[in-house]
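1. coords please:
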Amino acid sequence: MATQNLLVELFVEELPPKALRKLGDAFAGVLFEQLKTQGLVTSESKLTSYASPRRLAAHVTAVASHGADKAVSQKLMPVSVGLDTAGNATPALLKKLQALGADASAVPGLKRAMDGKAEALFYDSNVKGATLAEGLQKALDESIAKLPIPKVMTYQLADGWSDVKFVRPAHSLIALHGGEVVPIEVLGLKAGNQTRGHRFEAAAETVVIRNADDYAATLEKDGSVIASFEARRAEIVRQLADAAAKVGGGAKAIEDEALLDEVTGLVERPNVLTCEFEKEFLEVPQECLILTMKANQKYFPLLDAAGKLTNKFLVVSNIRPDDASAVIGGNERVVRPRLADAKFFFDQDRKKTLESRVAGLSKVVYHNKLGTQGERVERVRAIAKAIAALLGDTQVAAQADRAAQLAKADLVTDMVGEFPELQGTMGRYYALNDGLALDVADAIEDHYKPRFAGDTLPRNPTGLVVAIADKLETLAGLFAVGQLPTGDKDPFALRRHALGIVRMLMEKDLSLSLGDLVAKALGLFPQAGAETAQQLSDFIYDRLAGSLREQGYSAQEVDAVLALRPQRLGDVAKRLAAVRAFAALPEAPALAAANKRIGNILKKADGTVDAHVSEVLLKEPAEQALYAAMKDVAPKAGKQFESGDHTGSLQTLAALRGPVDAFFDGVMVNAEETDLRLNRLGLLATLHQAMNRVADLSRLAT
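-> Next up, the predicted model:
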């Protein structure tokens, strides 16, 4: 069947810029999948998605004008219901056939086949494939229904009576199959071949698309619009780089993927211009200036070769006038008050010390069940002191206490009130302004780290202690009052806090016990029940397990190591490496299976098995040989474990494979004589302890 390329465009009012990329991909993706479902595209068909501030469009190659007919076998009813004893059709069968467009003449051709335990009648027919108009109508309706719309608008149609709901008011619809208009209708619009271009710079008020393949080129030529989101984004990147190069001195536009996507969703014909502001504003911390330019104005600040902010910035304009001076001047006038506000906030905030602001935290509510930020600060201080004491560093203890006391003080400054994203960052600047030690100032900024996956960790021990304390306080407090994450809902980012603690304990190899940390944190919350510690520990280990699997460790490896609940998380990586090396040994499968067998035997034993062996009760040669091998191997493996050589410890234990196999082949553990049975169970318990110090090896058994 001959095919042609298809174009569909929905022209609308300006779409939400932050959501534009997602809207464009969803619009085109669902449309294509629906066409595929109806057999209107082939395996060779290709989809191109377009999205600009005022349009969503899709171009699909090799689209048929009519779907292929399909042979369909439809179950009607059991034979006992459809045919009487003489084999004639019952009224129920005739009614069913009539509903399918057939009559009694179709009865002899019905097929019989078993359906479960009963024989049923089946009607074979050819279903005509959908026409393109029918299929595209259904596909477009589905595409619009499934758009991930941030917020729906309701607006009236031209008749003044009807209204529709969509992300923004829609004005025109294009549906072209080759050069032919496909007669479909959506949102009160009938398909045609006309759209509109750039609001101000289009060569013609109406842009006519003659053929589906001419869309992007015609829109750019006659409409002054780059329809492709990706092409427009790439053009902005190119222009930003060119403009920065013209400034010289190694200048580079700040990299921000989210800002780049948002600006791409704001312009149809990008034109990057270079602007500047007064150098006196550079006295303000650059984070403040960068944030106000990016967040409020969607500008791209320029950094020098050393990464310091310059007094120049780049604007992505949506127009290309011959003389851009008015556009440049306008943007410079607009940004000046924003920078002046930032300078004013910075100057005002420095008139008071951070310490003088701590009292104000007692008026800031943290959580209705957990009190104020002031109360929270005292809890973080207590946890930080406990952590520093466990680490045995008195200097860090003093600095961590000071940093924890001041860490939240910038929340009541003017700058952070205006820009909450700068909490911690401004605290560091104000701490240095107050003459505090650099380690304390750094810790005030770093105690929020890591803020996201891949973020850096605190840069010094003081910052690590306060960051762990801060996250522990959050987790312990919210678990204590029952505010646990559910499903994909985690309003307090507890998963992120748990992963942050895991990363710091592991990557910095801190000699801290997770159980001790959880206990000390929960001890500050009288609301915590007896089971809260277990809940919180399980939550942290679950986050650790997920993180390790993402790093490439197998579920078996992770399960084997974490089954023992290692308290020092810095050891986890060594244990995993040891398990991986052990699993590669030829003895590993047999030892893992034996370990699993031993575990099951010990579970079924009456009462607690004492890991003790009496040599005089070892009667069988196989149990004597196993005990002798254990006396030789276990101490060596134990020393290696204690010294941190987990891999060596497990490899040493591999020598027990032969004696273990011989034991199970030649010894009956559950002997009738009580003393023999208990002694053999004790031997297995001793072996079980020796083999499972690094990981639960039974988890490696297949």
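2. CA atoms for contacts and neighbours, from now on please.
-> OK.
3. The residue positioned nearest the centre of the chain: what secondary structure?
-> Nearest to the mean C-alpha position of the chain, counting by Cα atoms, centre = their mean, stands residue 453 at 9.0 Å. Secondary structure, DSSP: H, G, I helix; E, B strand; the rest coil: residue 453 is coil.
4. ok, now residue 74?
-> Using three-state DSSP, the structure places residue 74 in strand.
5. can you tell me which residues contact it?
-> Neighbour list for residue 74: 122-124 [criterion: Cα atoms under 8 Å, 6 or more residues apart in numbering].
6. any chance of these in TSV, with neighbour count too?
-> Conversion of the contacts of residue 74 to TSV gives the following (neighbours: other Cα atoms under 10 Å):
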residue	neighbour count
122	19
123	19
124	14
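7. quick one: which of these is nearest to residue 212?
-> Closest approach between these and residue 212, by Cα to Cα: residue 124, at 38.5 Å.
8. Please tell me I have it right and the closest one contacts residue 76.
-> No: using Cα atoms under 8 Å, residue 124 makes no contact with residue 76, being 10.3 Å away.
9. What is the burial count for residue 422?
-> 18 (other Cα atoms under 10 Å).
10. does it really touch residue 288, like I thought?
-> Yes: using Cα under 8 Å, residue 422 makes contact with residue 288 at a distance of 7.4 Å.
11. before we move on, which element is residue 121 in?
-> Element membership for residue 121 (DSSP states H and E) is strand 118-127.
12. one more to put side by side:
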Amino acid sequence: MADLLIELLSEEIPARMQAKAAADLKQRVTDGLVEAGLTYASAGAFHTPRRLTLSVEGLLATAPAQREERKGPRVDAPEKAVEGFLRSTGLSRDDLQIRDDKKGQVYMAIIETPGRAADGIVAEVLEKVVRNFPWPKSMRWGAGDLRWVRPLQSILCILSDESGHRVVELNIDGTRAGDVTRGHRFMSPGEFSVANFDDYAAKLKRAHVILSAKDRADHIWADATNQAFASGLEVVEDPGLLAEVAGLVEWPVVLMGEIGADFLHLPPEVLQTSMREHQKFFSVKDPKSGQIVRFVTVANRTTADEGATILAGNQKVLSARLSDARFFWDNDLRIAKSDLGQWVSALETVTFHNKLGTVADRMARVSALAREIAPLVGADPDQAALAANLAKADLQSQMVGEFPELQGLMGRYYIAEAGHPADVAAVAQEHYAPLGPSDQVPTAPLSVAVALADKLDILAGFWAIDEKPTGSKDPFALRRAALGVIRLILHNKLDLDLLALVRRALVPFATKLENTAFELLSFIHERMKVNLRDSGFRHDVIDAILGLDKGNNNLTFILSRAHALSEMLKTDDGENLLQGFKRANNILAQAEAKDGVEYSYGADVKFAETDAEKELFAALDRAETVIAPAMQAEDFATAMSAMAALRAPIDGFFNAVQVNAESQIIRRNRLNLLSRIRTICLGVADLNRIEG
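-> Okay, the predicted model is just below:
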């Protein structure tokens, strides 16, 4: 067994590419080794701004000899088919064997590969990987043909075992593999040799390079939070920025600086966004006020003045950036306070979609729809219409023009500064939500009304122009919009007729209303199924609820029924009732098919011959008196419980009674009795769809 160490040292790799590149190196190299017969015990990949590293432990020192039998075409196949088979195997016709097969005689290729030392295999695999590496962008330099993300400076490739280490012979366009690497570009630029991975990692650290990206991130976060805590402050969590910054430095040095007093009045989100996007700075806030008061930057080296010069330069650049943000904020505030309507009017010049009009056209539709939804969710119709009309005004602000990710949030500030109520202002930010399966769901009535109207308008509009999702393609994020509708309704336990809302949303598009409405409702149901499955519901339970004709327009009903049915099926009574229902339904279906009639009424207790029959009649009467009002009251748990209570009398009936009696009167009465079982059960859930 041997251990393999590979390092590809280059100029700086963009931070966003490093993690995937390390994973690609690991997968492609290890896959290539295994395909060549070299198995291994474990492998680990690492990345820094300048290097991709792969460590493979427990690698076979020699690939065993391999023998492969490959079946070819029939002996009487066209010549071109035989030639293609020969090319794929690398053999000549004389090397092929002829064997009998079910369909005649066929050619058989015996491909024998002798055992090979790991060195040659590693060299071949690594060269192939390097030359065909899947960088999103790559470049050529010098006179060679090799492409890499940045100029490749050196290749370290060694195999080590108990006896020592050896360099794998490899030369890629003049870059020869060795056992040498370099430390930090500025603090330890000299070369040094390594003998194995442990030696490599230890020497790198002494040369001011922390190999693990996680270790660099942990160091940055720990040092930043400690410095902030010492000043009574907190670092604003930003996992994405932390990962990015860890990819910008090999030896992180955390420095905390001041934000100029002239900028402290800016909204915290503006300061945070500006510093993150332009400078890759972390924001530091005062936990008492929530205001951003300082920043944290991460240098890539220690300095004699303990970072004072670096901080001074960063603060100077930051002041220039924040001066722009302050100008945008002050100018936007002036417009918002004096004439917010000019931004709303300007939306008439912004095309939403060439078939669906401008953003202003869309928000007029949303405003009208929100007015109608408002009373259904406990909101004021006039306020809902106003909030929808203002919701996207900030798209015309300079701040959102500079930082698009602040849309909605800045609208909340500007609408409030214009003198509107806080709940109207909040709609600008909250009507976009939820944007995904884990995003927070609005609960304020105005926000819920406008968020629903916004998403229903998107769905109705693109359905009307026949721009529906196909396969994995969903360019207008309609699946996300449907999930947003579902989560808004379920999270807020809204009692809404969704089909009626879909029809209303489609009205402005003068489309074939009914067919399109049902198609769109079906699409939302499909997303509902995904949502319920992700929440842990069985697929057959979901189908049993959605298979009902009544109640499918109300998503809250669907969820409540799914919960109740799931709980019932977890009990012995529920499982046994299911078997009794299926037995009754099968007997009934066979009789109806045979007799050509539907047994759906007329069961009379006076024709009951046994106590078991009489008890089933009584049980069905009791169940109906409970189930009907429970369903009316949307008390699905009580309805399911009453249905489960039928288990014993149904079992007793089948144990004591022969349905297909000789007397046709008794037979018809018993079949009509089974029909009552079917009708009662199917009124609660479509048990035909439950498996088992």
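13. Please state their TM-score.
-> Aligned and superposed, the two chains score 0.87 in TM-score terms (TM-score structural alignment, normalised by the length of structure 2); 669 aligned residues with a Cα RMSD of 3.5 Å.
14. Okay, and residue 410 of structure 2 sits in which element?
-> helix 409-417.
15. mean offset of that helix relative to structure 1 (after superposition)
-> After superposition onto structure 1, helix 409-417 of structure 2 lies on average 0.8 Å away from the residues it aligns with, using mean Cα distance after the TM-score superposition for structure 1.
16. helices or strands up against that helix?
-> Packed against helix 409-417 of structure 2, as judged by 3 or more Cα pairs under 8 Å, 6 or more residues apart in numbering; DSSP states H and E, are the following elements: helix 308-339, helix 422-430.
17. count of residues packed around residue 621 of structure 2?
-> Neighbour count for residue 621 of structure 2, taken as other Cα under 10 Å: 12.
18. do the one 10 residues further on as well
-> Counted with other Cα under 10 Å, the burial measure for residue 631 of structure 2 works out to 18 neighbours.
19. Per the alignment, it pairs with which residue of structure 1?
-> Residue correspondence to structure 1 (TM-score structural alignment): residue 631 of structure 2 is matched to residue 641.
20. Is it correct that its match is in contact with residue 653?
-> No: under the criterion of Cα under 8 Å, residue 641 of structure 1 makes no contact with residue 653, lying 11.1 Å away.
21. one step back: matching residues in structure 1 for the helix holding residue 410 of structure 2?
-> Residues 425-433 of structure 1 are the counterpart of helix 409-417 of structure 2, counting by TM-score structural alignment.
22. For the matching stretch, which outside residues touch it?
-> Here stretch 425-433 of structure 1 makes contact (Cα under 8 Å, 6+ apart) with 285, 287, 349-350, 353-354, 406-410, 415-416, 438, 440-445.
23. tell me which residues in it are buried?
-> For stretch 425-433 of structure 1, the buried set under the neighbour-count rule, 16 or more other Cα atoms under 10 Å, comprises 425-431.
24. do stretch 367-386 of structure 1 as well
-> Neighbour counts over stretch 367-386 of structure 1 (16+ other Cα under 10 Å) mark 370, 372-374, 376-377, 379-386 as buried.
25. Give me the subset of those residues lying in strands.
-> residue 372 (DSSP state E).
26. Nearest to residue 224 of structure 1 among the buried residues of stretch 367-386 of structure 1?
-> Using Cα to Cα, those come closest to residue 224 of structure 1 at residue 373, 53.7 Å.
27. So what does residue 490 of structure 1 match up with in structure 2?
-> Aligned against structure 2 by TM-score structural alignment, residue 490 of structure 1 finds its counterpart in residue 474.
28. can you give me the helices for the stretch 401-550 of structure 1?
-> For the stretch 401-550 of structure 1, the helices defined by DSSP state H, counting those that start in this stretch occupy 414-418, 425-433, 438-446, 461-480, 494-507, 514-522, 532-550.
29. try the stretch 201-350 of structure 2
-> 213-230, 239-246, 268-274, 308-339, 341-346.
30. about what we covered before: check the mean deviation of the strand holding residue 121 of structure 1 from structure 2.
-> Strand 118-127 of structure 1 sits 7.1 Å off on average (mean Cα distance after the TM-score superposition for structure 1).
31. which residues are in contact with the very next helix or strand once past that strand?
-> Where DSSP H and E defines the elements, the next helix or strand beyond strand 118-127 of structure 1 is helix 132-145. Residues outside helix 132-145 of structure 1 that contact it (Cα under 8 Å, 6+ apart) are 26-32, 34-35, 38, 40, 64-67, 182-186.
32. Then stretch 671-682 of structure 2?
-> Contacts for stretch 671-682 of structure 2 (Cα under 8 Å, 6+ apart): 548, 581, 584-585, 588, 599-603, 617, 620, 624, 643, 659, 687.
33. Show me which of those is closest to residue 488 of structure 2.
-> So of the contacts of stretch 671-682 of structure 2, ranked by how close each gets to residue 488 of structure 2 (Cα to Cα), first place is residue 548, at 22.8 Å.
34. number of nearby residues for residue 619 of structure 1?
-> Around residue 619 of structure 1 there are 11 residues (other Cα under 10 Å).
35. mind checking the SS state of it?
-> Three-state assignment for residue 619 of structure 1 (three-state DSSP): coil.
36. Any figure for the gap between it and residue 625 of structure 1?
-> Going from residue 619 of structure 1 to residue 625 of structure 1 by Cα to Cα, to the nearest Å gives 11 Å.
37. again, but for residue 416 of structure 1
-> As defined by Cα to Cα, residue 416 of structure 1 lies at a distance of 72 Å from residue 625 of structure 1.
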